[in-house]
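[1] here are the coordinates; sequence isn't available:
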């Protein structure tokens, strides 16, 4: 059995972390512990991992103890860092690359009412309108979605490959929408949903917004005012209509749920998007920027001012 006391669980550099994990035996040890209901002894782990030499096994096991594994009198268990590795592997994020070609779903475009298609590629669900030019017109601004010429891009949402398992195209859309909405809730409160660091929140208003054909020729968007949230630590960034800056506010969420709209798990994605798309954003000041948001549902209006104080809160 491995000897010595367990090292302190201290941070490691990215290079050291990847070097530690760059070995099949170590990854198999982590995966075996990920499947366990509790601590596993040295002998139990050795029997489960495909390596005969106990000295070699002990060497690799010791490399993991401290940052990725915890050694106790009962045996070995995963630390949080080890659990994250298992989650990444099981989600398929680091091993799988499934593709789903554009597939019809039982939803309509909330802009024009035409049928909608969803496609899965590179851990993202992209949604396309079959008739209109989508959210950004022919420019497909900021989409990175490789939009086929015959479709309009309505948006993209992250979904690890495991999200496709056992799901129809409609269920894939619902899963991606729910996951994306939870990210909006977290990011709108100033917390990165990927790494937990602070995000910089921002609002931007088009100075000459005209949307006679649906998309402004100046900013390339349908919305005159947009909200953004970008992580100060990792490469996560998200954004959309300014209303999304309110997703973490209790009063706004209460207004939504009081009118039968669940922001995370709506009964219908189309009905939900149609309801929250019909709002006004009134710019009261540009320097500093101050925007009043007004959303009316079933005759009731929710109003909220977004300004620098809101963004810094």
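    Yes, it's here. In this text the structure is predicted, and so the values were computed from the model without any measurement.
[2] Only C-alpha atoms from now on, for both contacts and neighbour counts.
    OK.
[3] Find the helix or strand that residue 285 is a member of.
    Applying DSSP states H and E as the criterion places residue 285 in strand 279-286.
[4] Which residues are in contact with residue 160?
    Taking CA atoms under 8 Å, 6 or more residues apart in numbering, we find residue 160 in contact with 91-93, 123-124.
[5] what about 10 Å?
    For residue 160, the residues meeting the contact criterion (CA atoms under 10 Å, 6 or more residues apart in numbering) are 88, 90-94, 96-98, 122-125, 176.
[6] Spatially nearest residue to it (excluding sequence neighbours)?
    In this structure, residue 160 finds its nearest non-sequential neighbour in residue 123, 5.1 Å apart by CA to CA, 6 or more residues apart in numbering.
[7] burial count for that neighbour?
    Residue 123 sits with 20 neighbouring residues when counted by other CA atoms under 10 Å.
[8] okay, now the one to match up with it:
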């Protein structure tokens, strides 16, 4: 982990009293976002500490996770980020959700698909072992958003992952992602990127890598479709192996995006850059 001592950060929040302080300040932020400050006595009462020295010690240990001014105490931007990560539910590997039926069919067997959250992952599955695919969607989205909007919002997050990766941005830490088109064992290709800041690997189908490309978005917009919120697993051009190898030296891979008899073809080089487009 670059730019921060991870051990120091974890030690700051290792004591339950400090967690209670952060939680109290987070509650104040939720209840009154325009005035999130808690006076010292309010914070002491919220945490249930009578000894000023004890409270002062833990406030000092939290350091720049908390801001102190004349108005009192509030979470800093860093503190909010830490609380936000915990609130997202990604640290609770015991949390489960689903299964919920979703559009599309399994690319391996053709059976209907479901979404199910367990073991810290949202699984897209037909309920056959070995056919599942993990989506990086936090429990907070599944809990906080209306049920009738979940699929399109899950799709938006996944499609955004492809867009960020194509632009060289890590979806986990916003570090720099370097990668290239890589050949799979079955002969197809996917884009494999690596973030040297947090170590995340970004391997995704070539089609998903292109969902956010301006030409692809424009193509679907002309057909009255918002591809940004369309589940990528329902799009034929996002199917692993749907791409065509035009040449191997240099590597050129073509992706054909088709809708209502209209086709947009995009050709990529090894680095994943679109080097040619064609409309037919």
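    Arrived safely, thanks for sending. Since the structure is predicted, the reported quantities are computational estimates derived from the model, not experimental observations.
[9] just to revisit the earlier point, mind listing what's buried along the strand holding residue 285 of structure 1?
    Neighbour counts over strand 279-286 of structure 1 (16 or more other CA atoms under 10 Å) mark 279-281, 283 as buried.
[10] What residues in structure 2 pair up with the next helix or strand after that strand?
    If you walk from strand 279-286 of structure 1 toward the C-terminus, the next helix or strand you reach (DSSP H and E) is strand 289-297. Correspondence between strand 289-297 of structure 1 and structure 2 is established over residues 251-259, with TM-score structural alignment as the criterion.
[11] ok, now stretch 68-80 of structure 1?
    If you align by TM-score structural alignment, stretch 68-80 of structure 1 falls on residues 65-77 of structure 2.
[12] Show me where the stretch 201-313 of structure 1 has its helices.
    Listed in chain order, the helices of the stretch 201-313 of structure 1 (DSSP state H, counting those that start in this stretch) span residues 250-258, 269-277, 308-312.
[13] so which of these is the most packed in?
    Compared across the helices of the stretch 201-313 of structure 1, helix 269-277 shows the largest average neighbour count, a mean of 17 (mean count of other CA atoms under 10 Å).
[14] Off-centre distance for it?
    Going by CA atoms, centre = their mean, to the nearest Å, the spacing between the C-alpha centre of helix 269-277 of structure 1 and its chain's C-alpha centre is 20 Å.
[15] How far does stretch 148-161 of structure 1 stretch from one end to the other?
    Using CA to CA, to the nearest Å, the gap from the first to the last residue of stretch 148-161 of structure 1 comes to 22 Å.
[16] buried sites along that stretch?
    Result for stretch 148-161 of structure 1 [16+ other CA under 10 Å]: buried residues 151-161.
[17] one step back: return the mean post-superposition distance for the strand holding residue 285 of structure 1 against structure 2.
    Strand 279-286 of structure 1 differs from its equivalent in structure 2 by a mean of 3.9 Å after superposition (mean CA distance after the TM-score superposition for structure 1).
[18] can you list contacts of that strand?
    With contact meaning CA under 10 Å, 6+ apart, strand 279-286 of structure 1 is reached by 204-207, 223-226, 241-243, 289-297, 301-307.
[19] again, 6 Å this time
    Contacts of strand 279-286 of structure 1 from elsewhere in the structure, counted by CA atoms under 6 Å, 6 or more residues apart in numbering, are 290-295.
[20] Equivalent analysis for stretch 174-181 of structure 2, please.
    The contact list for stretch 174-181 of structure 2, computed with CA under 6 Å, 6+ apart, reads 168-170, 190-195, 197, 270-272.
[21] The counterpart of residue 93 of structure 1 in structure 2 - nearest residue in space that isn't next to it in sequence?
    The alignment partner of residue 93 of structure 1 in structure 2, by TM-score structural alignment, is residue 90. What sits nearest to residue 90 of structure 2 in space, not counting adjacent residues and going by CA to CA, 6+ apart, is residue 138, at 5.6 Å.
[22] before we move on, the earlier item: any idea how far the strand holding residue 285 of structure 1 is from the chain center?
    For strand 279-286 of structure 1, the separation from the chain centroid amounts to 28 Å (computed by CA atoms, centre = their mean).
[23] Run the angle between it and strand 289-297 for me.
    Computed with axes from the mean of the first three to the mean of the last three CA atoms, to 10 degrees, the direction of strand 279-286 of structure 1 lies at 160 degrees from that of strand 289-297.
[24] Tell me, how many residues neighbour whichever residue in structure 1 pairs up with residue 112 of structure 2?
    Using TM-score structural alignment as the criterion, the counterpart of residue 112 of structure 2 in structure 1 is residue 115. Other residues lying near residue 115 of structure 1 total 16 when counted by other CA under 10 Å.
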